[in-house]
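**Q** Quick check, what structure comes out for this input:
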Amino acid sequence: MVDKKCVDFCYKYLDKVVRLCQQPKLNLKASPPYILDTIPDIYEKLQGITAKYEENYDILSEIDYFQIYILTLIEKCKQTINLFKNSKEKIFDIDSDARFRLVKLSLVYSHLLNDLEALFPQNTFVPSFRITKPNAAHWWVTNFGDSVIVSWQLFKNSLIQTFRIDSDTQLLALQTTIDITCNNYVSIFEFDVFT
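**A** Presented below is the predicted three-dimensional model:
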């Protein structure tokens, strides 16, 4: 269960990431996915969702997807903060590994925003998200029922039972391609993007 205190921690972490990324010396390019646009958008979306559920917060806090989302977001914020802390001046070098990792995290935040918007249109949880391709939708429902998010392990096991996977390398490549939020879970939205 994700209580209001946990969501408040999430806001604090998001604020910290924005402050770190606003350093003029960082000289971020304002091209998509632009972390200084994405983080405030996530913040605003979360505020809209929590406001919508203010009278029934228990319902929101019991949604598995929301629990995993908040914990993932906090983890990605911690990862970003540690990147700044551990890389020190290297983060300001646009050709450094640290900068490459920051760009990758920007992409993850963008995917997190899109995922949240897909499953909470108008700030209300919609567990009936529709997968675009009928065969893919059938495969998801057959394997996961009405779940909107499953662990990578469960997803992988279902994948192996249905399709021929030749190697661990191929599995890792699939995970990298499908788990675009890099949290060891696959949401129905991520699966739809993949298919």
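**Q** Going by C-alpha atoms from here, please, whenever you check contacts or count neighbours.
**A** Noted.
**Q** Which residues belonging to stretch 82-89 are considered buried?
**A** Going by neighbour count (16 or more other C-alpha atoms under 10 Å), the buried part of stretch 82-89 is 83-84.
**Q** typed the wrong thing, it's stretch 53-61
**A** Buried residues in stretch 53-61 (16+ other C-alpha under 10 Å): 53, 57, 60-61.
**Q** Would you mind measuring the gap between the ends of that stretch?
**A** Start to finish, the residues bounding stretch 53-61 are 9 Å apart (C-alpha to C-alpha, to the nearest Å).
**Q** Now find how far off-centre that stretch is within its chain.
**A** 21 Å (C-alpha atoms, centre = their mean, to the nearest Å).
**Q** Next: stretch 127-147.
**A** On C-alpha atoms, centre = their mean, the centre of stretch 127-147 falls 20 Å from that of its chain.
**Q** Show me what that stretch is in contact with.
**A** Contacts to stretch 127-147, defined as C-alpha atoms under 8 Å, 6 or more residues apart in numbering, come from residues 118-119, 148, 150, 158, 188-189, 192, 195.
**Q** now those residues as CSV including distance to R19?
**A** Shown next, in CSV, are the contacts of stretch 127-147 (distance: C-alpha to C-alpha, whole Å):
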residue, distance to R19
A118, 27
L119, 28
V148, 33
V150, 33
S158, 42
I188, 32
F189, 30
D192, 33
T195, 36
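**Q** buried subset of these?
**A** Among the contacts of stretch 127-147, those classed as buried by 16+ other C-alpha under 10 Å are 118-119, 148, 150, 158, 188-189, 192.
**Q** before we go on, could you also do this sequence so I can check it against the first one:
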Amino acid sequence: MATQARTVRPPRWVSAPRSMEKALQGLAKLQQLVSQPRLGLRNSPPHLPYLVPQAYQHLRLIQEQHGAGLAQIGDGGYLPVFLTNLQEKIKQTTRLFKREKEEIFKEGSTARRNLTKLSLIFSHMVAELQALFPEGQDQGSSYQLHKPEAQSFWRETWGTRSLVSWAEFREGLHRVHPVEPGAMAVALRATIDLTCSGHISVFEFDVFSRLFQPWPTLLKNWTYLAVTHPGYMAFLTYDEVKDRLQAYTKKPGSYIFRLSCTRLGQWAIGYVTENGNILQTIPQNKPLFQALNDGHKEGFYLYPDGKNANPDLTELTEAVPRNRIRVSQEQFELYCQVGSTFQLCKICAENNKDVRIQPCGHLLCRGCLDAWQMSGNAISSPCPDPEFEIPSFPPRTNLPRQKKVPNPDYQSGSSAHWVRNRPLPRLPQECPPGSVSWDVPAPPPIHEGHQEPQQLGR
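**A** Predicted coordinates:
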């Protein structure tokens, strides 16, 4: 009896070019839906009329950069998963328009809230794609995580891979940070998987490790801040924070916090001031629990989501004891005696320093400088130019001083620099929906940290 030949499907990554074309076609149709004037989407991140063209243009760039080799770059696993997930999110959004034909146009409806959540997911997907494929080139294997411990963990566990399944990720993370099964594992996946793909990318883990730093207490910080804290708001936008806090304008000190959608890896805290205004700020250079503790001491962050019970986060601020270096009296005296050598050139140890190299500011003697230049090694300065460093977030210095609320836990001398961060302004609505052209690069979305001088007090 003859047997019918079984069709063998090619590996999933071989269909990458076809998946790319489907995704591009879906994005073009989606742009028509979200650009309807009647929809009246606010020009505020995440803004779908901007995000959809950005996704389209970046995928086109990847397509142009790799050409016939597009199928090969899918072998690593990221691109097929991304394209499959993108097509699914396009279908979900399209179904929302079909099923909620009238509700989708009503501000504040459940359908609009679902559309906003999908907008956030699209925002995360675009950010991830641009981070792993800068200039259209696949750089996922060399992506550098911001935290050294997270970088070491990912590369030692998964090597050059830029994406792993949730099951793989959970198993790997469990070796260094035990993950409780059941509800906690489900909650952890919901927090890390920003693109809702069922996979964890190196970019998503980078964002997670930055949000819930420091590394030694990563999951403990996450539990305190994202699982049990009433002030944490998942999938909330800038405008929705303002709307939610409107109910607490007569209760100064009310606050909530969320992931910044334009500065992934950073937090945005919205709070009600003493005079009833609503400000949103991004803490700089400190873990979230430290920013919340500092704000509590100063009387700014008192009532999470308007609730009277404010979680105690002091346990998270307890520093791990560090080993101290001890020196003997003899060693100390010897150290004091070397002060006279500080003016000597560190290269020859004979002549005094009399030349300063710009822009790094290093000092050496004229003889060593001349010898270095003659050797041909002075092609470029080995020191980075400090003027090319990214400037720090500008301080907020022109706001009226808020009245402190007495707090028994307050200790004089504690840092209050957190309050000088600029507030996030009301976002303008100058660009009408649908004004973005497919033929030119989409203008960047309005970032949450941008300021208008007249709005600094808001």
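**Q** TM value for the aligned chains?
**A** The TM-score (TM-score structural alignment, normalised by the length of structure 1) is 0.93; 195 aligned residues with a C-alpha RMSD of 1.5 Å.
**Q** quick revisit: could the buried ones among the contacts of stretch 127-147 of structure 1 go into a markdown table alongside distance to K104 of structure 1 and secondary structure?
**A** Putting these into a markdown table (distance: C-alpha to C-alpha, whole Å; DSSP: H, G, I helix; E, B strand; the rest coil) gives the following:
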| residue | distance to K104 of structure 1 | secondary structure |
| --- | --- | --- |
| A118 | 21 | helix |
| L119 | 23 | helix |
| V148 | 25 | coil |
| V150 | 23 | strand |
| S158 | 28 | helix |
| I188 | 22 | helix |
| F189 | 20 | helix |
| D192 | 21 | helix |
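**Q** distance of the residue most central in space within structure 1 from K90 of structure 1?
**A** With distances taken as C-alpha atoms, centre = their mean, L112 lies nearest the centre of structure 1, 3.0 Å away. To K90 of structure 1, L112 of structure 1 is 26 Å away according to C-alpha to C-alpha.
**Q** What of F163 of structure 1?
**A** From F163 of structure 1 across to K90 of structure 1, the span is 43 Å (C-alpha to C-alpha).
**Q** check which helix or strand covers the counterpart of S110 of structure 1 in structure 2.
**A** Using TM-score structural alignment as the criterion, S110 of structure 1 maps onto S123 of structure 2. Assigned by DSSP states H and E, S123 of structure 2 belongs to helix 110-132.
**Q** Can you tell me the SS state at L316 of structure 2?
**A** Following DSSP: H, G, I helix; E, B strand; the rest coil, L316 of structure 2 is assigned to helix.
**Q** tally of neighbours for it?
**A** Counted with other C-alpha atoms under 10 Å, the neighbours of L316 of structure 2 add up to 16.
**Q** check contacts around it.
**A** Contacts for L316 of structure 2 were tallied using C-alpha under 8 Å, 6+ apart; they are 221, 289.
**Q** equivalent range in structure 1 for the next helix-or-strand element following the helix holding S123 of structure 2?
**A** Per DSSP H and E, the first helix or strand lying C-terminal to helix 110-132 of structure 2 is helix 148-158. On the basis of TM-score structural alignment, helix 148-158 of structure 2 is assigned to residues 134-144 in structure 1.
**Q** ditto for stretch 334-343 of structure 2
**A** Stretch 334-343 of structure 2 covers no residues of structure 1 once aligned (TM-score structural alignment).
**Q** quick revisit: now the helix holding S123 of structure 2 on structure 1. Mean distance?
**A** Its matched residues in structure 1 lie on average 0.7 Å from helix 110-132 of structure 2 after superposition (mean C-alpha distance after the TM-score superposition for structure 1).
**Q** Show me what that helix is packed up against.
**A** Helix 110-132 of structure 2 sits against helix 48-66, helix 78-99, helix 202-211, with contacts defined as 3 or more C-alpha pairs under 8 Å, 6 or more residues apart in numbering; DSSP states H and E.
**Q** Rebuild these as TSV, extending it with distance to W13 of structure 2.
**A** TSV is the format used below for those (distance: least, C-alpha to C-alpha, whole Å):
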stretch	distance to W13 of structure 2
helix 48-66	14
helix 78-99	6
helix 202-211	19
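**Q** Most tightly packed of the ones you listed?
**A** helix 202-211 (a mean of 23; mean count of other C-alpha atoms under 10 Å).
**Q** Report all helices and strands that that helix contacts.
**A** helix 110-132, helix 148-158, helix 183-192.
**Q** just those: most buried one?
**A** Highest mean neighbour count among those (mean count of other C-alpha under 10 Å): helix 110-132, a mean of 20.
**Q** Show residues contacting it.
**A** 46-48, 51-52, 54-55, 58, 89, 93, 96, 100, 103-106, 136, 138-140, 143, 194-196, 203-204, 235-237, 261.
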